[in-house]
Each structure stands twice: as C-alpha cells, then as structure tokens.
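Undergrad: Have a look at this prediction, sequence included:
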Amino acid sequence: MDAGTKQLADILNGNRVLEVPYYQRSYVWKEEQWERLLSDMEYITSTGQDYFLGSIILKQEQTGISPYDLQTVIDGQQRFTTLALFFKSLCLKTDDLETFEGKFTVRDKKAKTRHIAIRHSRNDKRDFEKVMVLDSDCKLESDVPSNIIDAYNYFHENIDPEKVDVDVLLNHIIFIGISLQAGEDEQAIFDTINSLGVKLTTGELLKNYFFTESTRQEYEHLWMPIFEKDRELANYWDSTINSGRIKRANIDFFFNAYLCIKIQDPSIKVSAEHKVRYRRSVGLFNNYKDLINTYSIDKKDMIWDILEYAQLYHDNINPEIANGEIPGKPGIERINFLIFVLEYTTLVPYILYVLRNVSSEEERNEIFGYIESYVLRRQVCRSDNKNFSDLFGENLILNQILTIDDLRDYLENKSEEQALALPSDGMVRKGFVNSHLPNKRSLAILYLMETALREGKPHATKLYPFDTYSLEHLLPKNWQDNWPMLDGYDKDQRDDLKLCLGNLAMLPAKLNTSISNASWQTKKSGKGKSQGLLFYAADIVTMSDTLSLIAWNEKTIQIRAKWLAEKAIEIWPSYLPEDEEDAADAEDFTFINKVKRNCENHDYTKFSLNGKPATTKNQFVLDVVRAYIEKHPSVTYTELLKVFHEGLCSRGHKHKGLLLSVDAHSKWDNKYKDRRYSVKMNGGKLVSGDGVEFYVNTQWEIAYMHGIIKLAKDEGFTVNAEK
C-alpha cells in the first residue's frame, strides 16, 4: 500500500481507467454538494491555490496486455463522477473538448479508438456515458429520475466560464491518494474503509459480504435482478423514508425488517439476549454477520431467503403511498398508508411474514383489515403504542399467527388494562369526543374513513391523494371574534372541543384565513373571491349533513363526533361483545340522533308508491321490494340479490346488504339485527319465487334513496316524494 498527495491531472493522465466496482452504491450527490463544488472551483480559479478534495483509495488491477492502466475506485466514486460531469459541461461551454478528452478519456492506439476514463457500475453506466459523449452544450432529459443527469444539468445551468479555468483546476485539485496492489485483501480494505466513516447502506455492506470477485456471476444472477436491475429499481431501494424520528434508506429498512423475521425462526434457536441485540437498527450489518457466524447459518441459504422477501417487499411496500389512490377495502395499500403516513413502521416485519406465508389473498386482506382496525382504534383512543415493536416484530411471528381467527384470539383475549388491548366500541366513541391528536394523524383518520365510506358509491368528485388535503378546524382556533358560546359552556370546554375529531374536516384546499376565522355562515358560503366550505367540502362524506346546519357550536361538534364514531366502528369493527358501558354509549348516541332529528335541517322526506299514502324511507323500500315480487312472481332469491344489490345502500357492519335471508339473519351475531332489517315491521317477511324467506334493510338515509327510486321508476312504478 502506498499513500501520498496526488493532483487530479496525475490521476487522470490519459492512460488510466478508473472502474467503479459492482458493490459501490449509485451516484447520490445532490444540489447541496454540486453547489459547494462549483463554489470551490471558482475559488481555486480566482486564487490559484492548491485545493484539498479529500482522500481517495484506488486498487491496482492486473490487466495483462491491456493498453491502459486499470484501477478500481474503492473510495472516491462520488467526487470523480462529479468532477467528470463538471469538466464535461465546462469544456462544452468553452469549446475545449480536446482538453476534456485528454484527461477523461483514454486512447487505444492499436484500435484507434477512445474510451471514457471512468467506468461506472451498471446502474449509472447508461446516464454517465450519455453525458460523456455529448458534443454540444445542451440540457439533457431523462425518462426516469437520475442524479447523474441532474448533476450535469445543474452545471450546464450554473457554470460561468469566466469564473473557472480548466487548466488551473486540473493542476490545483489535490487528493490524498492511497494505492493498493492487486494482491491485497479486498474484504479487509472494504471493512476498513467503512469503519473510517464512509456511509454505505446495509445492502451494500451485505452485498460485499456475500459476494466477491470470484462469485460475480452469482451476484449478477441473484442479487442484481432484485436490487440493481435498472435505475428505477435502484431509486426505489435508495429512497429515504422516515422510521420514527430517523431517516433511513429504504433498503436498510427492509434488511432490518427481514432480520426481525429471521431471528424468530424456530430452527435457528436464537437466544433471547441475541434477539434483543439483533432487533436494534444500530449496527445492522454487524448484527447480520454475528447471527451468521454465531448460529452457523449457510450464507447461500440466507441469500435465497433474503431475495424472496426482498421481492415481496418491492412488490407490496410502497413508501410513496401518500401520492396515490387508496382503495376503501382492506388490503396492502391501506397497510402502506398506516406504515408511511401514520408512520407505523413497526408493522413491516409481520406484514412481510404474512405476505410470505399466507397464500390466500382473501385471508391476507382479512388479516390486514383487522390490523387496520386494531391500529386505528388505538390511535383514536390515544393508546400507548410503545410495545408495538415487540408485537409486530416478534410476538406474532414467534407464535406463527397466520389466520384471522388466531390474530383475533391473540389480541382480543387481553383485558383493557393490558398494554396491547383492543379498545372497545365505547372507548372509540369517547375517543372521537375527547382525544386530541396531531393534525397529520387526525387528517389521516378522516381520509381513511372517507375512502371506506365512498367504496362502491358514485360521487360527484373523485378523491385525490392524501397529500392534497389539509385539515380544517370548523370551529376555528381563533374563535373569539365571530363565534359566541352556547349557554352552559365555558372557554376551557370550547377550547377542548375545538381540538376533537368532531370539529375537524379534510379539505382539498386550505381556506383563506379571513374565511376560516369568519362566522359559520361566511365560512360555509365564502366571501368575495374566497370560496368556503360549500365549495370545497360539498362531496366529502365525512362532512355529511354538516354543511346544512344553521349553526356550528359545542352541541353540534359532539353530535358529529359521535356520528363519526359510529361510522368508524362500522369501518373498523372489533368483534368484541359490547359490554354495559358500550351499550350505554350506544343508547347515548341514539339520544343524540333524536336531538339531531329535531334540528330544522333534518330531512323529513317521505315517499309514496303507486299512489298509496306516503311512508318513511324504510317502509317505502320494503314496499318497493314487495311490489317487484308481485310483478315478477317467479323471481328467485338469487335473482333478487342481483336487482336489490348492496351497492344501493350504505355499507357497513350494521347490516349485511339490502336483502338478508331469514336463515342468514338467525345466524348473524348482532344484538341489534332486528332493528337493521324488517323483522318487526308489518309484512316485513317476504318470500321469493323459489320459496326463500327474507327481510329488507331498514337503514336508510336520503343520500341512498336515489338508486331505489330509479329502480322503482324503471319498473313502471309511480313514486312521489313529500316533505
């Protein structure tokens, strides 16, 4: 090994090729580093002083009869790449490509050709060469994000040829150069470099640990297709995500999750002491090495296992979920929302474990739906989640919980006093009134509810990605000027209620401050060119009925909070039996609904069928179904289910569709099931043409009547409505 100062002109001498090895990371410098380098280049030119640009490590390669000197870049890739892009742009601007070619290309005299003096790894090769072969000063476009192209374009736009001189720079950029001979131990060199502070991802360290030059073919066949196939894939693994308060590379995040799964493997028998150490994200690479060496794990077996999990991770885990559409039904997309928007990153090991070991998509989605219920209930109730890491990173995997029944049993057999208990319906109801959550979490809860409530129903406007929305306090934080208090409430009570979920709304645009703090009527209608809630929130389901209220105050906040709570309980069921406290809360909500029905904004519309006296909505729907059977006496129950499908009514755990057979009703474990269907109504039991007895849904709001009315009119029935 030899060390000493070296000028850039000596390193790039027209006969040396610098090769970036396959284990090196892609080019990662950003504008902050480009701006600093450009400033430094201007300083060198103006002063003519030597400028130290850090240390580099090059390893001599045996080239045989090669016409040039080949050296591997162990340390210095980012700087050499940036300098090449900088000098290329500068020489294009000064029409001095001859100088550039003299340093950054090498000549093969025999073949009478020139080659680029810096050979990049597969990920950056195409974009780097695209820049190197330019013959005119122009901006480049890229079909996928590319730091290489971005760096060149930055220099193209910002270099001032009057402030930088190519000859001065080549002779005054200085490195501390360390030269290694071909026979020196590459693994030891790599580990030494890492210990000295070169920031490499766990993936890069493991790649070099698993593969060497002698196993390059295995690397290209196994590792490269999963982690480094192209720039898009490399960008996915290199992207930065938030894990708690720590920002980490996505690939490090994966390797931490995989290790949590691996150490629960009963065949390895990892000790409890080692499990605690290995699950820590600090020193992750060393944890892998220690696990492999301590428990004699075959490297090749682990590689195959890692690659299978990595493919599952790539195919299912989406850190950019906030920028896309979220379905209303349980599934991996909503789990991604929990992981990356609500930052429940501790879910990932168990989610990967389920993806690997549960083959049925239906079963997986049931598990994912239950996890969503569990997490969101605890979020609404502000439960302490400090033990989530143990639950999802160890306990569920160790106990091989891979069915929805086992998961329910594991979580629901804990009493409310236990740290990981599932909150009851009553606790959720209280949470919507009493809990004060950070703005992002409140917005996320409303957004997930909105997606679920919209599922399968037509809407005037589409739901945009989560990042589009902002959170609005309906009763504003600064309420003193325009919002008189109701009798019986004081300032502290109002300030408490204004922060609860019942007072919060998701809007696709932020209201103007003058509108947001104005009176309720102005806030709804807007003023001048500033639009109000009626414009932005008219099609927001979680704002249902709110915009028709004449006043917004302490009472209506609590009414909406409890309405939201009931919707949340439908979306995120617990399967726990309701206790007396829950039942009392449910009765309280029934009372609140009665209060709401007495408000002048409530819809009292009644409907008549074929000239008969007008009836309530539930009686009208029952009459429509009866009239349909009378018109089609041979219609079967299966055919009826297609006509009166569940898409015509609101969906949720309060009922099981528009029609429900007597047999299915008897097996349904729901204490309120006789209220949900026409069991106690006169003539409430109907019979299909094939003899199936059934009931009709009684849960109707005006918003869901249009489908039934259209169906009735299409059948030639006469429908009239009256207030």
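TA: Done, it's in.
Undergrad: From now on I want contacts and neighbour counts done on CA atoms only, so please keep to that.
TA: OK.
Undergrad: quick one: contacts for the closest residue to residue 421 other than its chain neighbours?
TA: Leaving aside its sequence neighbours, residue 421 sits nearest to residue 414 (CA to CA, 6 or more residues apart in numbering; 5.2 Å). Residues near residue 414 by CA atoms under 8 Å, 6 or more residues apart in numbering: 420-422.
Undergrad: need the contact list for the nearest residue to residue 404 once chain neighbours are set aside.
TA: Nearest residue to residue 404, sequence neighbours excluded (CA to CA, 6+ apart): residue 367, at 5.2 Å. Residues near residue 367 by CA under 8 Å, 6+ apart: 403-404, 407.
Undergrad: Same list (those residues) but as TSV, adding secondary structure and neighbour count.
TA: Output for these, formatted as TSV (DSSP: H, G, I helix; E, B strand; the rest coil; neighbours: other CA atoms under 10 Å):
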residue	secondary structure	neighbour count
403	coil	15
404	helix	18
407	helix	16
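Undergrad: Could you give the number of residues near residue 64?
TA: Residue crowding around residue 64 was assessed by other CA atoms under 10 Å; the count is 8.
Undergrad: so which helix or strand takes in it?
TA: Here residue 64, judged by DSSP states H and E, is contained in no helix and no strand.
Undergrad: Which helix or strand lies directly C-terminal to the helix or strand where residue 334 lies?
TA: Residue 334 is located in helix 332-340, with elements delineated by DSSP H and E. Once the chain leaves helix 332-340, the next helix or strand it forms, by DSSP H and E, is helix 348-357.
Undergrad: Going along the chain from that next one, find the next helix or strand for me.
TA: By DSSP H and E, the next helix or strand past helix 348-357 is helix 361-380.
Undergrad: List the buried residues for whichever helix or strand comes after that next one?
TA: Later in the chain than helix 361-380, the nearest helix or strand by DSSP H and E is helix 388-390. Going by neighbour count (16 or more other CA atoms under 10 Å), the buried part of helix 388-390 is 388-389.
Undergrad: okay, pairing it with this:
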Amino acid sequence: MKADTFNAIDRLFAPMQMILKIPVYQRNYDWTETNVRRLLDDIRTVVQDHKPHFIGAIVYMESQNSDLGMPEYLIIDGQQRLTTITLLLQALKDLCGNDDQQAADMIESFLTNKYSPDEYKIKLKPIKSDNVQYEALLNNKPDKIDQDGHVYKNYMVAKKIFKSWIESGIKPMEILTALRQLQVVGISLKKGEDDPQIIFESINSTGVALTNSDLIRNFLLMSDHNQDRLFEEYWLPIEDMLRRNNDNYQLDLFFRQYVIMKSHGTVAERKVYSTFVKLFKENGYTHESALEEIRKYAEIYSAFLHPEETNYSDEIKGYLADLNQLSQTTCYPFLMHVFADFENRVIDEATLGKVLKLITVYLIRRSICNIPTNSLNGLFAYLYSRVFRMPANKFKYYEAINKYLFAQNNKNAVPDDEALKFSLVHGNSYQNQPLCRLLMLDIENGDTKEKLSTNNLSIEHIMPQTLSRSWRQYISDKEHEEYVHTLGNLSITGYNSEMSNKSFEEKKKILKQNSRVQILNEDIVNKDKWTIQDIINRSNRLADILIKKYHLDQVVDPKIVFENVDKIYVSNPDAATGRKPVSFTLEGSNYSIKTFKDITVKLINILDQDDPTRLEKLIGLTWKGDFELSNSNNRLVICHKEDIDDKMEWHYAEIRDGIYVMVGGSATTILHVLKELIDAYDIDENDFSISVRAEQ
C-alpha cells in the first residue's frame, strides 16, 4: 500500500485509455443536492483564489484489463466523489458553446475512451443499478433517464449553478481549471498484499457516512471471487424489494430487524454490523448462504412494507396494513420468524392469520391505552425464542404465543376491557391520528366486504376545536377542553375542506352528504344540537363496538410451558433448595414469578382477593418448622407490624392495612410458610405446585 497526493482528474481521468470500475459491493450513488452544493461552493473558491482544494481520500487497486491492455482502477472507497466529479464535468461540457470547444474536447477526453469498444467507451463504470442512468446521461438518451434519481438531479444542480457562473462572466475553461485542482490522497493497494476489506472499514472518508447496509454488502461481496454473480442473483433483488425512491432507510431498518431476529435479542443501531459479522462467523455461513437467507427474509419483510403487492389472503394483508399504518415495526423481528414458519410449512395460513391478528390487536389495545412502547423492543426480540424454547409448543403454535402474551405483566400486559373502555371513552383519541383513523374505519367497515380505505379521509371534530358563539350557548370551556378530542366527538369525511368551527346544522349537512359513512354518524345526523352528554353516549357506543372488534380470548392450557421445569410441592420443602422458580400453579391457574419471595406475595394477594375477610382472622398464624433465620422465637406467618421482632422486620412485607406476611428466608423456609398459607385457606396441597428450572 502506498499513498500520495494528486489532482484527481489529471491522475484518475487522464486523457488516455483507462477504466475506473466501481465494484458491486459498493453502495449506490447517493450524494444529495446538499453534498453537491457544498463541493460547488469549494470549487467557486478555487476559481477565485486559484489554489488547490483537498476533497478527501480515494482508495483504489490498480490492475491491467487483460481484454484491452489498459489500466483498470478498482475504486475501493471514494466513488461518491469521483462519480460527482464526472457529473460536474458532463454538466460543464453540455454548457460549452462554439467558443469553448477546447474545454469541451478536453472534458470528453477525461470522460471517455475515444477508441475503445462501446462497452468500455465511458471510463467510469458505476454499479449496475446506477450505470444505466449514468450511461443514459452521458450518451444523451433522455428517455432512459430517471429524473428522480441522484445521478440526474445532481447533474442538473451542477448545470444550473455552472450556467449562472458563466452568465456572470466566468469562462468554462476557468471552471475546468478549478475542477482539475481538486486534490485527493490516493491510497493505492497491491493485489494479493493489501486487504481491501480492512482498509475499507477503517478509513475515515469525507462524504456520505457508510450505513449498515453498505458495510454488510461490502463484507459479503468484496472478497468473494464470484462477487458479480452474487450481486446479480442476491443483492440486486434484495435492493429491488427494499430500496425505493433512492432511499436506503427501509434497507437499513431491515438489516437491523434481521440481526435482532437472528440474535434473539435487542441490538443497538451502532452494533448492527458488528453483530452481523459475529453471527456470520459463529453460524458458519458462506457469503452465498448468508445472501440466500437474507434474500428469503427480505421477501418476507417486503410483504410487511407492501402487503397489497403480495398473494396473501385479504385478512393477512389487512393486518399487515394496520401495522404499517400504525408504524408498529417493533414486532417485525418476531413476525419474520412466524412468516418463515409459514413459508416452511410449519404452520398453515389459518394459524398465520390468528397469530397476526393476536399481535395486531395486542398492539392496537396498547396504543389505545397510550402505553409507552419502549418495552416492546425487548418483548418482540425475545418472544419467539422464549415461546418455542420448548419444541412441543410448535404443535400448539397460536395457543403458546397467546398464553405467553397473556402471562406478561406490568408494561407488557395485555390491556383488559375495563382499561380499554376507559381510554376509548375518556382518552385523547385525536393525538394519535393514524390510530384514530384506523379505529373509525374499523367501526365503519365492520365485517363488510367493500371497505372504506384511508385514502382522502380526514378526521373531523363535531364540537369544534375552537368554540364559536353558537356553540358557547350550551358548552362551557371546561367541558370543551375535556371532551373535544375524545372518540365520541370525532368522525371522518372524504371532503378536502374541513368542517372547522361551523355550526352543528352545517356540520350535519356535510356528514349526511358523506353517505358512505353511516355507522359512525347514526347518532349525530338526527340531533338538533350536540351536547356533552351526546358525546359521552356516543363514546360509549363506539367503545363497545371496538371492544368487541378487538376482543382476544385468553388461552388457558397448563400443558403449555415455556421452560423445561420440575414441579415441587409444599409437602417436600427441602426440594426447593438451590432451585430457580419460574411460576406457580394454583388450582389450575399459572402465575409467572422470578423468586420464591414473589410467590408468597402474589399468592397471598390472590387468596385475599378471593376471600378478603379471612386475612384478618389469620393474624397470629405461626408455623412449626425449624427456624434458621435467627435465635428469635418469632414464627409468625401473618401479623401486625408491632408483633414483628426488630431483627426480623426485613423478612416481612405489608399486604394491606398494616397486615404483614413473612416473605424472607431460604427457599425451604418459604415453602414452610406457603404450606401454612395453603392449609389456612383450605386449599388441597396437591392443587398448589411450584415450577422450577429443570436441573438437566
């Protein structure tokens, strides 16, 4: 490897026969107008002060093209700047008039190999997806140019700015001279001696930062001798599915979701590439096997983004569209597993539909209740591996996922109907407009085959956001603030003009004319005025429709477990020593826990809820086992705080109203306490068991 500083055009585009090839593992040309304008500002400075300007580093590997016997430069890094320079040259050439023929001829010698076959006529060879546009531009074939692409847009930016310079008196030859003073540090690699992969990853280039998809493409294609075939067969289809409108966002998001799915854990954006490389090495992939798998999952992911283009059932398309509308992408790593199981015939389409409905409705219910989404990344990253850690759960696929979701507590719990009803009636539905639009469409569409779509529909307030005099006659400011954005005061119209703060009579006319919306408005159009009580009544009516629409039946199946476990009983307390509890079962119902202490607290809360009068009667309950905690004679299981020995206080937890239960001590001690509680509540000891992780 050697490095030296030189003028980029004079060295790399010298007026001689040569090829500058952008290898297939390079990213697409994606410099923006901002990047180009910044470079043009620098060139304008060079025009004025005639001093060279440094634009960064170019890494290349020089060889001989055996077919033509001419130098060939493989551009490892720097293609964004080199491609942009050629676009600037072409823009300047197209502005040269008859008096500037010398400049035009010189530019032509920089851009083309005059005496080479057509295939090698143009010196710069971008990757295939860009080369079509690049050649069309240089060969003046406007019918083949994508005017929304970066190649054409940046060419037009340069042409417009150069034209203004020329009109101000700057000659094309002066601009060309300035372009030839753009300097780079050229890092030349020797084939067989230098590792371009390492250099590519470590070099700190100016220009557009490398994305994770850029790095992964480079990793999979750079060092493979079949890189052209792999690019054609795998990478190009992946890009075609996920990269649209010159935007890498979905491609990069896919790779993050793919890495999360493969690693069964959360992965920070900055660690996507390193995690991918680690997975590649640990799982023994080849470049081709990795690309083959990535293409398979890209097809699945593409269906998430564009369900209308798939062959799935209308039901599945509908749920995917709902997730899309709500931007609920955190579930995608889990759904990639599920859709892969469908493609591999592990599950049928009916099961796929049930799982997709479960996940969609779960997320909708959470959104309605305005539950923060920060915990969802972890839930969906681990969900598949935790549900199917026990392979037998694949035979009860939907049921296992359902049971696991309903076993979640705290932030990940499935919101119950009571919480859902409260949020629908009293919550600010308008603040999340994609969700609000979805809710109202689901109310209106019901189970009809011909459904309204979100196209050209706007959310409207019946009682307006700003009260006019006609509305203030019977609605106070306080009432307005409390109810204006609730579900009962909202509707949808297909009109471009808003109903704004028109009178209620005028709004009714608009809603009546919108004849396709009926269920939503049936309790509005026949009213003489719109009161707070009308809003409350309508909120309750619409909420009941949605609760029915988003109903989920909880699966209760004690045979579905999520870990390989052993069961222990209070009749054998010594069996708890050294074991890790995962759940307990009480009279057929299963409850997840993390410690033995958790069992005592959760159990007494369950028992107290079922029989709230008994707890007070059990104050003073003691146990008879060997007491290893201290020399105290305090053996109280349930008591008041004043009855607890000071040395023992930290072994007790308050249940309610100053009543405490013993929760501390070893696992054996806790099982003795649990036995006393079970007996005190007249529960058969065989109806209570604790699941602990199996020793093998």
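TA: Structure's in. What do you need? The structure presented is a predicted model; accordingly, all values stated were derived computationally and were not measured.
Undergrad: Of the contacts of residue 367 of structure 1, which ones are shared with structure 2?
TA: Retained in structure 2 (both residues aligned by TM-score structural alignment, their matches' CA atoms under 8 Å) from the contacts of residue 367 of structure 1: 404, 407.
Undergrad: ok, the contacts of residue 367 of structure 1 vs residue 358 of structure 1, which is closest?
TA: Nearest to residue 358 of structure 1, judged by CA to CA, of the contacts of residue 367 of structure 1 is residue 403 at 8.0 Å.
Undergrad: How many neighbouring residues does residue 258 of structure 1 have?
TA: So residue 258 of structure 1, with other CA under 10 Å, has 23 neighbours.
Undergrad: pretty sure residue 554 of structure 1 is touching residue 496, no?
TA: No - the pair residue 554 of structure 1 / residue 496 is not scored as a contact, 9.9 Å apart, by CA atoms under 8 Å.
Undergrad: quick one: which of the two has more around it?
TA: residue 554 (22 against 14).
Undergrad: what do we get in structure 2 for the more buried one?
TA: Alignment note (TM-score structural alignment): residue 554 of structure 1 maps to residue 532 of structure 2.
Undergrad: coming back round to it: distance check, the residue nearest to residue 404 of structure 1 against residue 553 of structure 1.
TA: Distance from residue 367 of structure 1 to residue 553 of structure 1, counting by CA to CA, to the nearest Å: 40 Å.
Undergrad: what does the residue nearest to residue 404 of structure 1 align to in structure 2?
TA: Matched by TM-score structural alignment, residue 367 of structure 1 corresponds to residue 355 in structure 2.
Undergrad: Just give me the match in structure 2 for residue 568 of structure 1.
TA: Aligned partner of residue 568 of structure 1 by TM-score structural alignment: residue 546.
Undergrad: In this structure its match contacts residue 443, no?
TA: Yes - at 6.7 Å, residue 546 of structure 2 counts as touching residue 443 under the criterion of CA under 8 Å.
Undergrad: and residue 566 of structure 2, that's in a strand?
TA: Yes - Residue 566 of structure 2: assigned to a strand according to DSSP: H, G, I helix; E, B strand; the rest coil.
Undergrad: and it, what pairs with it in structure 1?
TA: Under the alignment (TM-score structural alignment), residue 566 of structure 2 maps onto no residue.
Undergrad: Residue 566 of structure 2 contacts residue 692, correct?
TA: Yes - between residue 566 of structure 2 and residue 692 there is a contact under CA under 8 Å: 5.4 Å.
Undergrad: Compare neighbour counts for these two and give me the winner.
TA: Taking other CA under 10 Å, residue 566 of structure 2 and residue 692 do not tie; residue 692 has more neighbours (21 against 15).
Undergrad: ok, so what distance separates the closest residue to that one other than its chain neighbours from residue 693 of structure 2?
TA: In space, and not counting its chain neighbours, residue 692 of structure 2 is closest to residue 581: 4.1 Å by CA to CA, 6+ apart. Distance from residue 581 of structure 2 to residue 693 of structure 2, counting by CA to CA: 6 Å.
Undergrad: Show me which of these two is the more surrounded one.
TA: residue 581 (25 against 15).
Undergrad: quick one: the more buried one and residue 689 touch, right?
TA: No - contact between residue 581 of structure 2 and residue 689 fails when scored by CA under 8 Å: they sit 10.7 Å apart.
Undergrad: Which part of structure 2 matches stretch 427-436 of structure 1?
TA: Going by TM-score structural alignment: stretch 427-436 of structure 1 matches residues 419-428.
Undergrad: Which secondary structure elements does the longest strand along structure 1 sit against?
TA: Ordering each strand of structure 1 by length in residues (DSSP state E) puts strand 51-60 first. Strand 51-60 of structure 1 sits against strand 69-75, strand 173-180, with contacts defined as 3 or more CA pairs under 8 Å, 6 or more residues apart in numbering; DSSP states H and E.
Undergrad: Having no further points to raise, I will conclude here.
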